[in-house]
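*Asks:* Have a look at this prediction, sequence included:
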Amino acid sequence: MSPPDYLERILTARVYDVAVETGLDAMPNLASRIGNRVLLKREDMQPVFTYKLRGAYNKLAKLPQAARDRGVITASAGNHAQGVAMSAQRLGCRAVIVMPATTPSIKINGVKRRGAEVVLHGDSYSDAYAHAVKLVEETGMTYVAPFDDPDVIAGQGTVGMEILRQHPDAIEAIFVPVGGGGLAAGLGAYVKRLRPEIKIIGVEPVDSDAMRRSIEAGHRVVLEHVGLFADGVAVKQVGEETFRLCREVLDEIITVDTDAMCAAIKDVFEDTRSILEPSGALSLAGLKAWAEREGVQDKTLIAIASGANMNFDRLRHVAERAEIGEAREAILAVTIPEQPGSFRSFCELLGSRAVTEFNYRAADPAEAHIFVGVKISTRKEAADLVALLNERGLKAVDLTDNEMAKLHIRHLVGGRAPQVEHELVYRFEFPERPGALLNFLTQMGRGWNISLFHYRNHGADFGRVLVGMQVPPSDEAAFQRFLAELGYDYTDERDNPAYRLFLG
């Protein structure tokens, strides 16, 4: 079946018994930054918070009644599962969903609430699929493919139908997330039939790029491993039919990393106050990367917000990585002389740049190694800063793209320092505003050596700093006067068991 044959399938798809026509919302903040009109197709606003409901219901609605009476079974990383569960509930048939054990609980609970039976198996969609096939053989239930089925593809294709109806004016490109390829195949088949001048660009994570590799190889490949951050597209092998269609309708596939997806989640929040899951923001991350690469201006670019089923606790990681993904934070390792005043001199070199993180623990009598985060506006600014520091005799290394540094080292800087004598450890809070950290260090400039320093900007009204200072007993009275004059809230942490066990 060739792509044009999908036009009738999409036009006659049964999706609106349960699905809604979602909005095509402008993103003015992002548009002003990248110089193009950016529109977001809000599939996160579906009843199950994902477009997957379209294909699932179209498939179930077109099954013979006898097949529905036997019940349906599917394998899914979560979003298709919720679509099948809701569809089965509406049509009154039994549904069994095999999901990877790594599926976020919010998706598992969403499936259970709609009356479906959940079976957890394996670490990826492919593992779950193999188990679902086995259950089909054992039970005789009808398998509902998450992407490699003409009725499912046609259901997803209604997203493209709505876009062209909602925006009949010129469109430069539509960016589509790609996992198994159902949405890209259906949307692409429809749009290319009616508006072939519109570019259809698939977007995959760098560590789950089965479609890109398959198209390059000329046949479907099987990935040995897939990244699980964007669990909604964590597919080891794309579908046979979706591969055939995507080869014909996709103009290209672009890949993005975790930081870029986190930055895109933040972009959506800033423009809509909505929070997408990683795979839901995947196409927007690709849109931004493509626009920067191509240097396009004043064009209309559309991204699919494909899902919003994310566990709340994952937001900690998203917030941590978003600034790096947007090139708004640089992570540096800087070596400075181990002597009073070095911290302050270093901060003065940073100029007006805001410090987002500052980690240090005394270890060497001659040199201090600092782990520091700095607000930047471009990657070039980070390179220029590193060059400036090295020029001033402070050895600096850019760790912004270093995964070990971002995931682990930033949380591990520290340790015991038995060589440090007369150490006092205090935790301070001070109003968080531009220049606050430098002001804090300036007020501390009394000649006492800093042996420990930890600061991280948490976006709150108050900055929180843990500081170790070497204060001889003879200076204790002067130190107490310093605390009184400082005017900041503080806590003496010398008796804290965490300090005694890990830092003292």
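*Replies:* Right, received. Where do you want to start?
*Asks:* Going by C-alpha atoms from here, please, whenever you check contacts or count neighbours.
*Replies:* Noted.
*Asks:* isn't residue 337 right up against residue 367?
*Replies:* Yes. Using CA atoms under 8 Å, residue 337 is in contact with residue 367, at 4.7 Å.
*Asks:* Who has more neighbours out of the two?
*Replies:* Counting neighbours by other CA atoms under 10 Å for residue 337 and for residue 367 shows that residue 337 has the greater number, 16 against 13.
*Asks:* which residues touch the more buried one?
*Replies:* 366, 367, 368 (CA atoms under 8 Å, 6 or more residues apart in numbering).
*Asks:* any idea how far residue 498 is from it?
*Replies:* 28 Å (CA to CA, to the nearest Å).
*Asks:* ditto for residue 114
*Replies:* Look at residue 114 and residue 498: by CA to CA, they are 46 Å apart.
*Asks:* again, but for residue 478
*Replies:* Residue 478 sits 27 Å away from residue 498, going by CA to CA.
*Asks:* Please, where are all the helices along the stretch 1-150 of the chain?
*Replies:* Assigned by DSSP state H, counting those that start in this stretch, the stretch 1-150 of the chain shows helices spanning 6-11, 28-34, 52-61, 65-70, 79-91, 105-113, 125-139, 150-166.
*Asks:* ok, second structure coming up, stack it against the first:
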Amino acid sequence: MNTTEISPREYLRRMRSSAVYNVAVRSPLDLCPVLSRRLGNRVLLKREDQQPVFSFKLRGAYNMMARLDASALEQGVVAASAGNHAQGVALAAQHLGAHAVIVVPRTAPEIKQEAIRRLGAELVLHGDSYDEAYAHARQLERERGLTFVHPYDHPDVIAGQGTVGLEIDEQHSGRIDAVFVPVGGGGLVAGVALALKQLRPDVKIVGVEPEDSDALHRSLAADERITLERVGLFADGVAVRTPGEETFRIARDWVDAVEVVSNDAICAAVKEIFEDRRAVLEPAGALAYAGLRSYAERLGLREHTLIAIASGANLNFDRLRTIAERAQIGEQHEAVLAVTIPERPGAFRQLCGALGDRSVTEFNYRMGNADEAAVFVGIQVRDSAERAALIDQLSEGGYASLDLTDDEIAKTHVRHMVGGRCAAATNERVFHFDFPERTGALAEFLDRLHGAWNISLFHYRNHGAERGRVLCGIQVPPETNAAFNDFLAEVGYGFTEQTDSQVLRLFLGR
């Protein structure tokens, strides 16, 4: 994409002349008193979750489509998305009288598919991932003469998203110290940075990414676009493997920093925003506030004015279970530990005494061997300092403990499987797979599994995402390791090997 001729001033002109308000609203900029008191700063949320499609995405989609000539609109547009961008394109097409084709993976939840149909777009199901849907959309673009509406990497899309920055400038007349923007492909952060930095040069623009989808953070550090081998699925609205070409060019010059946060911190952000605004955001929608909180606490900020963009609220209801489960950890109010106790009567009671008057939030145990047992325990704490003090206290009391608070495998799988030891599981290798959430995914996996390999462990739990997280143990005779590695490369599902995980050895080992 050769767009270097578009100057910052030209971008600002396009934002100011945008017709996005034919479909979008000027979203509120809400003061958050609860969050402000909690952080000791003036915290405001830019409420893009209150747009007609519950996301900022319709701004960029409409701005690009409104600038197409009549013949292109008459021919129609195509987009690839299973979420907010799809609904933005569909609504824009409905308003402009254009035909829209939206390609989504077959794994897209029915609620999202129905939202696209309701807006009058032609829905095409293709593939199990966004990459497959994207490739098919580009094929339809060529075959049917459609115009492809990119979710982020197009100047008119960037300019449309930049109107969020113009509104922030208009809505807050006082000093703004920093604005926090969620980052996927980078269209929103590029547009907001171009708008605000030209109008208020002193304001800091901070992008925010999940630690398992931090493509822009790594790209800026390397001073070149980095493509991640895999991206996390929890904050699916920002699960992008590489930043856009134009968005990266802009971010390199106009974005001051990128804050990287954990999925637990995102869950805590969803909860805290609900407590203040009674709004339930999707994980990507709460990402910017998670970054604001992390940034303010890390730098010890006080009495600053900090703004986070609440970018969307298209949440699958089933995901609330996971968010609620992980929020306390994200707030650093729960410690998750593996504690080794002697296998004898009264040992449980003695451990409870060693924990003092702290509240136990979870306790999982099953007899392992005759001498000692590993207990999976959750304990309520005030902060990370108390968690460290607790571990020291247990050590002084003679209890060996392993801190699992930041161990994704422990929190997603092992806590539900304590006691699953099996002496017969020889030659066992353990993997964490990402299965597409569709009928037949497991059957396809099993059909490809060689007869010499036996499944010895399996744990799956639905998290309301488009990909299911599966922990799977497979008995692989040593002489077949090479063939098994070939199977892994060909099966088509993302995976990481966890055979040597310490928490698996404690609770699920032979």
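*Replies:* Looks like it came in fine. No experiment lies behind these values; they were computed from the predicted model shown.
*Asks:* And the helices of the stretch 1-150 of structure 1: which comes nearest residue 185 of structure 1?
*Replies:* helix 150-166 (6.6 Å; CA to CA).
*Asks:* can you name the residues of structure 2 that that closest one overlays?
*Replies:* Mapping helix 150-166 of structure 1 onto structure 2 (TM-score structural alignment) gives residues 155-171.
*Asks:* That stretch vs structure 1, average offset?
*Replies:* Compared with structure 1 after fitting, stretch 155-171 of structure 2 deviates on average by 0.9 Å (mean CA distance after the TM-score superposition for structure 1).
*Asks:* Likewise for stretch 322-330 of structure 2?
*Replies:* Mean for stretch 322-330 of structure 2 is 1.1 Å (mean CA distance after the TM-score superposition for structure 1).
*Asks:* whereabouts in structure 1 does that stretch align?
*Replies:* Going by TM-score structural alignment, stretch 322-330 of structure 2 sits over residues 317-325 in structure 1.
*Asks:* distance between that stretch and the chain's centre?
*Replies:* 8 Å (CA atoms, centre = their mean, to the nearest Å).
*Asks:* Flag every buried residue along that stretch.
*Replies:* 318, 319, 320, 321, 322, 323, 324, 325 (16 or more other CA atoms under 10 Å).
*Asks:* residues contacting the fourth one?
*Replies:* Pointing back at residue 321 of structure 1 there. 258, 259, 262, 263.
*Asks:* ok, and what's touching whichever strand or helix holds the second one?
*Replies:* With secondary structure defined by DSSP states H and E, residue 259 of structure 1 is part of helix 258-272. Among residues not part of helix 258-272 of structure 1, those counted as contacts by CA under 8 Å, 6+ apart are 27-30, 205, 229, 274-279, 281-282, 284-285, 318-319, 321-326.
*Asks:* And it against structure 2, how far off on average?
*Replies:* Taken over the aligned residues, the distance from helix 258-272 of structure 1 to structure 2 averages 1.0 Å (mean CA distance after the TM-score superposition for structure 1).
*Asks:* Please work out which residues of structure 2 line up with that helix.
*Replies:* With TM-score structural alignment as the criterion, helix 258-272 of structure 1 aligns to 263-277.
*Asks:* and the matching stretch, which residues are buried?
*Replies:* Residues of stretch 263-277 of structure 2 classed as buried: 263, 264, 265, 266, 267, 268, 269, 270, 271, 272, 273 (neighbour count, 16+ other CA under 10 Å).
*Asks:* related to what we said a few turns ago, please identify which of residue 114 and residue 498 of structure 1 sits among more neighbours.
*Replies:* Looking at residue 114 of structure 1 and residue 498 with other CA under 10 Å, you find the greater number of neighbours at residue 114, namely 18 against 11.
*Asks:* Just give me the match in structure 2 for the more buried one.
*Replies:* In structure 2, the residue matched to residue 114 of structure 1 (TM-score structural alignment) is residue 119.
*Asks:* Kindly provide the distance from its match to residue 68 of structure 2.
*Replies:* Remark: distance between residue 119 of structure 2 and residue 68 of structure 2 (CA to CA) = 20 Å.
*Asks:* Check which element follows the helix or strand hosting residue 382 of structure 1 along the chain.
*Replies:* Secondary-structure element containing residue 382 of structure 1, defined by DSSP H and E: helix 379-391. Per DSSP H and E, the first helix or strand lying C-terminal to helix 379-391 of structure 1 is strand 395-398.
*Asks:* and that following strand, which stretch of structure 2?
*Replies:* Using TM-score structural alignment, strand 395-398 of structure 1 corresponds to residues 400-403 of structure 2.
*Asks:* Nearest the middle, which residue of structure 1 would you pick?
*Replies:* residue 262 (3.0 Å; CA atoms, centre = their mean).
*Asks:* And it, how far from residue 106 of structure 1?
*Replies:* 19 Å.
*Asks:* Then residue 28 of structure 1?
*Replies:* Residue 28 of structure 1 is 30 Å from residue 106 of structure 1, by CA to CA.
*Asks:* mind checking how far residue 8 of structure 1 is from residue 58 of structure 1?
*Replies:* 13 Å.
*Asks:* can you tell me what part of structure 2 stretch 374-382 of structure 1 aligns to?
*Replies:* Mapping stretch 374-382 of structure 1 onto structure 2 (TM-score structural alignment) gives residues 379-387.
*Asks:* Would you check that residue 151 of structure 1 makes contact with residue 57?
*Replies:* No. Using CA under 8 Å, residue 151 of structure 1 makes no contact with residue 57, being 9.2 Å away.
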